[in-house]
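**Student:** quick one: sequence plus predicted model below, questions after.
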Amino acid sequence: MEIGVPKETKDQEFRVGLSPASVRVLQENGHSIYVQTQAGSGAGFTDDDYRSAGAEIVPTVEAVWNRELVVKVKEPLKSEYHFLQKGQILFTYLHLAADRQLTEHLIDSGICAIAYETVEQPGANRLPLLTPMSIIAGRLAVQFGARYLERQQGGRGVLLGGVPGVKPGKVVILGGGVVGTEAARIAVGMGAAVQILDVNVERLSYLETLFGSRVELLYSSSAHIEAAVKEADLLVGAVLVLGRKAPILVSHELVKQMHPGSVIVDVAVDQGGCVETLHPTSHTNPTYIQEGVVHYGVPNMPGAVPWTATQALNNSTLPYVVQLANQGLKALEVNLPLAKGLNVQNHRLVHPAVQEVFPDLVN
């Protein structure tokens, strides 16, 4: 099969769909891989690295997209919509619940679109292709949050770990899944006072085995959210509802009651966000201040650490890419987790959760 790997076009997105190591595996399986020149440079991979792995370097984005299978990291942007082709397979993050326009274009094109974030293994929402980026995003959320709490960045000048004689900063995390757990891990390591709120009591019990008394674990009721958010120095949105838009848990009115200079990092922004005042930003312009609170809403946070993130993503995606390349769409018949990743096929929206978001697009 011919496989195309385009250079990402999202603002400062330096990850790449396939690493040279992954290209080598696919080449050894008899496939032809076409990589857009400089596609991996931001992640530390040169064109020569790809050539050595067996890829052909092509100078134009058109030459990459004109392939049977296209492997990306982020969703196609408007400038890429015209590349979408009937009969083609697209394998990437899509997050369609927050992007009606992209959903409509995928349906119109006739492409077969498989989303990393909805590939689901048996069990309680085991998302093997979302997990590695969720780990990175969770860790970065606190790293970035600590930075924007600095006075020079617009924050209130709080050191999360505090110092002897001065209490530490307070980190409030909405959601105790992978993102929330990893955010807590970093915040605890910094010495912050940490609260996690979640609606799943079993998950809270599990988190107790991880953190013990170092993290305060609360059921995510509106009263608990209101009390916690008001006192937060750093608020991390870590809510995930598979395939759907994130629920709004923090209202505009509640944001107004936060300390001036406190920081919100909403990792759920690529699914619409869980904070009413937060909208998507970019790595170039990552923050804005509203109601005196610093808002950070970059939807591709792992793009800040592309060397790590590309390899972590490829470790999880490669087996699925190999199966798609070897078997084409027949892979969906024999690999149920991969089949659950299917969002759009044959001009139809097929993922149940996304169908619920856009019922008028279901035919």
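**Tutor:** Great, that's in hand. Keep in mind it's a predicted model, so treat the numbers as computed, not measured.
**Student:** all contacts plus neighbour counts: C-alpha atoms, from now on.
**Tutor:** Fine.
**Student:** so what's the residue nearest to Q257 when sequence neighbours are not counted up against?
**Tutor:** Closest residue to Q257 apart from its sequence neighbours, by Cα to Cα, 6 or more residues apart in numbering: K230 at 5.8 Å. Contacts for K230 (Cα atoms under 8 Å, 6 or more residues apart in numbering) come out as 254-255, 257-259.
**Student:** same question for P76.
**Tutor:** Per Cα under 8 Å, 6+ apart, neighbours of P76: 94, 102.
**Student:** do N314 as well
**Tutor:** Counting by Cα under 8 Å, 6+ apart, N314 has contacts 17-19, 22.
**Student:** now swap in P247 and tell me
**Tutor:** Applying Cα under 8 Å, 6+ apart, the residues contacting P247 are 239, 273-274.
**Student:** a markdown table for these, including neighbour count, secondary structure and distance to H105?
**Tutor:** A markdown table is the format used below for those (neighbours: other Cα atoms under 10 Å; DSSP: H, G, I helix; E, B strand; the rest coil; distance: Cα to Cα, whole Å):
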| residue | neighbour count | secondary structure | distance to H105 |
| --- | --- | --- | --- |
| V239 | 27 | coil | 27 |
| G273 | 28 | coil | 23 |
| C274 | 25 | coil | 26 |
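**Student:** buried set for the helix or strand where A184 lies?
**Tutor:** Under the criterion of DSSP states H and E, A184 resides in helix 178-190. Across helix 178-190, burial judged by 16 or more other Cα atoms under 10 Å covers 178-188, 190.
**Student:** what helices and strands are in contact with the next helix-or-strand element following it?
**Tutor:** Remark: after helix 178-190, the chain's next helix or strand is strand 193-198, criterion DSSP H and E. Judged by 3 or more Cα pairs under 8 Å, 6 or more residues apart in numbering; DSSP states H and E, the packing partners of strand 193-198 are strand 170-174, helix 178-190, strand 215-219, helix 222-230.
**Student:** what comes into contact with strand 193-198?
**Tutor:** Against strand 193-198 from outside (Cα under 8 Å, 6+ apart): 160, 168-176, 180, 184, 187-188, 204, 214-220, 224-225, 228.
**Student:** what's the helix or strand where A113 lies packed up against?
**Tutor:** According to DSSP H and E, A113 maps onto strand 112-115. For strand 112-115, the elements it packs on are strand 89-92, strand 342-345, judged by 3+ Cα pairs under 8 Å, 6+ apart.
**Student:** please compare the first structure with the one that follows:
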Amino acid sequence: MQIGIPKEIKPGENRVALTPAGVSELVARGHQLRVMSGAGAAAGFSDAQYQTAGAQIVGTLEEVYAGATLIVKVKEPQPEEYPLLRSTHILFTYLHLAASRPLTDALLASGASCLAYETLSDAQGRLPLLAPMSEIAGRVAVQAGAHHLEMAQGGKGLLLGGIPGVAPAKVLILGGGVVGANAAAMAVGLGAEVRIMDKSIARLRQLDDLWRGRVVCEYATQTRIDECALSADLVIGSVLNAGASAPRLLTRAQIARMEPGSVLVDVAIDQGGCFETSRPTTHQQPTYVEAGVIHYCVANIPSAVGRTATLGLTNATLSYILRLADGGIAALKGDPGFTAALNCHGGELTQPAVAASFSMPYRDPQSIL
């Protein structure tokens, strides 16, 4: 199969969809790859490395799309890429369609088969292609929060772990999934006072067994979220509804009651955000202040560590890319978890959570395949 690897053009995006080692695996299976010049440069991979792996280097996005059946990316297509998509394309990338009706409409209009990393599941119901980026996002969220608590960044002037004789900062993590668990691990490592809230008793029990009292694990009622947010120095929103819009956990009025210089990190911003005051930011301008509270709402947090993120992403996606390259869209048949990745096909919406978000018609992907 002809496979295209574009250079990511979303602002601040430093990842690339495949490492040279990943390209080599596909070439060894007889597939042909076109990699856009400079696609891996930000992540530390040169055009020469891709050529050595067997890829053809091309100069433009148009050449990548025109010469490929399978397009493998990191982030959703940008408006400049919409006209390049055709009905013969299979697109495999992070999509987060529930956060963007224009993107959804563009993909439907193209007729392409569009598969989202974030809705693909395994036999245990986990999200294996979201997991490595969630691990990174959770860890970076704490680093970013700690940095923006510094006075030079407009924060309260708190050291996350405190010092002997001075209490540590209070970190509230909303959501105990992969992001939340990794945020907790990083915050504990830095010595913060950590509270994690979730609606799953089973998950809270797992986290409590892991931390043995070092992290307060509490059931998330709205009343308790509101109360704990008022005393928190750093709040990390990490709630995920796979494929759907993120739930709103803090209102504008509640955020206005928080102490000035507190920090909100909204890891769910690529699904619309879980704070009412959240709006997407970039790594170039990562924060803004509203109601005296610093908001960090970068929509591609893992790009801050583009090389680590690229290596982790390729490790997770490569086996699925190989299956698509070998079998085309038919590779989804008989695998409900892989089929769950299909969000659009032939101009029809095939992801129920996205359809519900926009009140749009939904087509069962199994009936299409």
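**Tutor:** Received the coordinates, thanks. These numbers come from a predicted model, not from an experiment.
**Student:** what TM-score do we get after superposing?
**Tutor:** The pair, once superposed, lands on a TM-score of 0.98 when counted by TM-score structural alignment, normalised by the length of structure 1; 362 aligned residues with a Cα RMSD of 0.9 Å.
**Student:** what subset of the contacts of strand 193-198 of structure 1 is buried?
**Tutor:** 160, 168-176, 180, 184, 187-188, 204, 215-220, 225, 228.
**Student:** can you flag which of the contacts of N314 of structure 1 belong to helices?
**Tutor:** S22 (DSSP state H).
**Student:** and the helices in structure 1, which stretches?
**Tutor:** Under DSSP H, structure 1 gives helices at 20-28, 47-53, 61-65, 100-109, 131-148, 178-190, 201-211, 222-230, 252-256, 306-327, 331-334, 336-340, 352-357.
**Student:** export those to CSV and tack on distance to Q121 of structure 1?
**Tutor:** Shown next, in CSV, are the helices of structure 1 (distance: least, Cα to Cα, whole Å):
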stretch, distance to Q121 of structure 1
helix 20-28, 22
helix 47-53, 30
helix 61-65, 29
helix 100-109, 24
helix 131-148, 12
helix 178-190, 15
helix 201-211, 18
helix 222-230, 31
helix 252-256, 36
helix 306-327, 12
helix 331-334, 13
helix 336-340, 5
helix 352-357, 16
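**Student:** mind checking which of the ones you listed is nearest V71 of structure 1?
**Tutor:** helix 306-327 (8.0 Å; Cα to Cα).
**Student:** report the buried residues of that closest one.
**Tutor:** Applying 16+ other Cα under 10 Å to helix 306-327 of structure 1 flags 306-318, 320-326 as buried.
**Student:** that helix vs structure 2, mean deviation?
**Tutor:** Its aligned residues in structure 2 lie a mean 0.4 Å from helix 306-327 of structure 1 after superposition (mean Cα distance after the TM-score superposition for structure 1).
**Student:** for that helix, what is the distance to the chain centroid?
**Tutor:** Distance of helix 306-327 of structure 1 from the chain centroid (Cα atoms, centre = their mean, to the nearest Å) equals 15 Å.
**Student:** next one: stretch 304-315 of structure 2
**Tutor:** Centroid separation for stretch 304-315 of structure 2 versus its chain: 12 Å, with Cα atoms, centre = their mean.
**Student:** could you dump the helices and strands packed on strand 193-198 of structure 1 to JSON lines with distance to G341 of structure 1?
**Tutor:** Shown next, in JSON lines, are these (distance: least, Cα to Cα, whole Å):
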{"stretch": "strand 170-174", "distance to G341 of structure 1": "26"}
{"stretch": "helix 178-190", "distance to G341 of structure 1": "19"}
{"stretch": "strand 215-219", "distance to G341 of structure 1": "31"}
{"stretch": "helix 222-230", "distance to G341 of structure 1": "32"}
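**Student:** which of those sits closest to E68 of structure 1?
**Tutor:** Among these, if distance is taken as Cα to Cα, the winner is helix 178-190, at 33.3 Å.
**Student:** show me what A183 of structure 1 aligns to in structure 2.
**Tutor:** Structural alignment (TM-score structural alignment) places A183 of structure 1 against A183 in structure 2.
**Student:** for its match, which non-adjacent residue is closest in space?
**Tutor:** Take A183 of structure 2 and drop its neighbours on the chain: the residue closest to it by Cα to Cα, 6+ apart is G138, 4.3 Å away.
**Student:** what's the neighbour count on the equivalent of the one you found over in structure 1?
**Tutor:** Aligned by TM-score structural alignment, G138 of structure 2 pairs with G138 of structure 1. Per other Cα atoms under 10 Å, the neighbour tally for G138 of structure 1 reads 29.
**Student:** how far away is G138 of structure 1 from K167 of structure 1?
**Tutor:** Per Cα to Cα, to the nearest Å, G138 of structure 1 is found 24 Å from K167 of structure 1.
**Student:** out of the contacts of P247 of structure 1, which is nearest to S282 of structure 1?
**Tutor:** G273 (14.4 Å).
**Student:** average offset of the strand holding A113 of structure 1 relative to structure 2?
**Tutor:** Mean for strand 112-115 of structure 1 is 0.2 Å (mean Cα distance after the TM-score superposition for structure 1).
**Student:** and what of stretch 136-147 of structure 1?
**Tutor:** Relative to structure 2, stretch 136-147 of structure 1 is 0.3 Å off (mean Cα distance after the TM-score superposition for structure 1).
**Student:** okay, and stretch 95-102 of structure 2 goes to which residues in structure 1?
**Tutor:** Going by TM-score structural alignment, stretch 95-102 of structure 2 sits over residues 94-101 in structure 1.
**Student:** end-to-end on the matching stretch?
**Tutor:** Taking Cα to Cα, stretch 94-101 of structure 1 runs 12 Å from one end to the other.
**Student:** what is the neighbour count of D198 of structure 2?
**Tutor:** 22.
**Student:** gap between it and R307 of structure 2?
**Tutor:** 31 Å.
**Student:** what does K7 of structure 2 give?
**Tutor:** 14 Å.
**Student:** no further questions, thank you.
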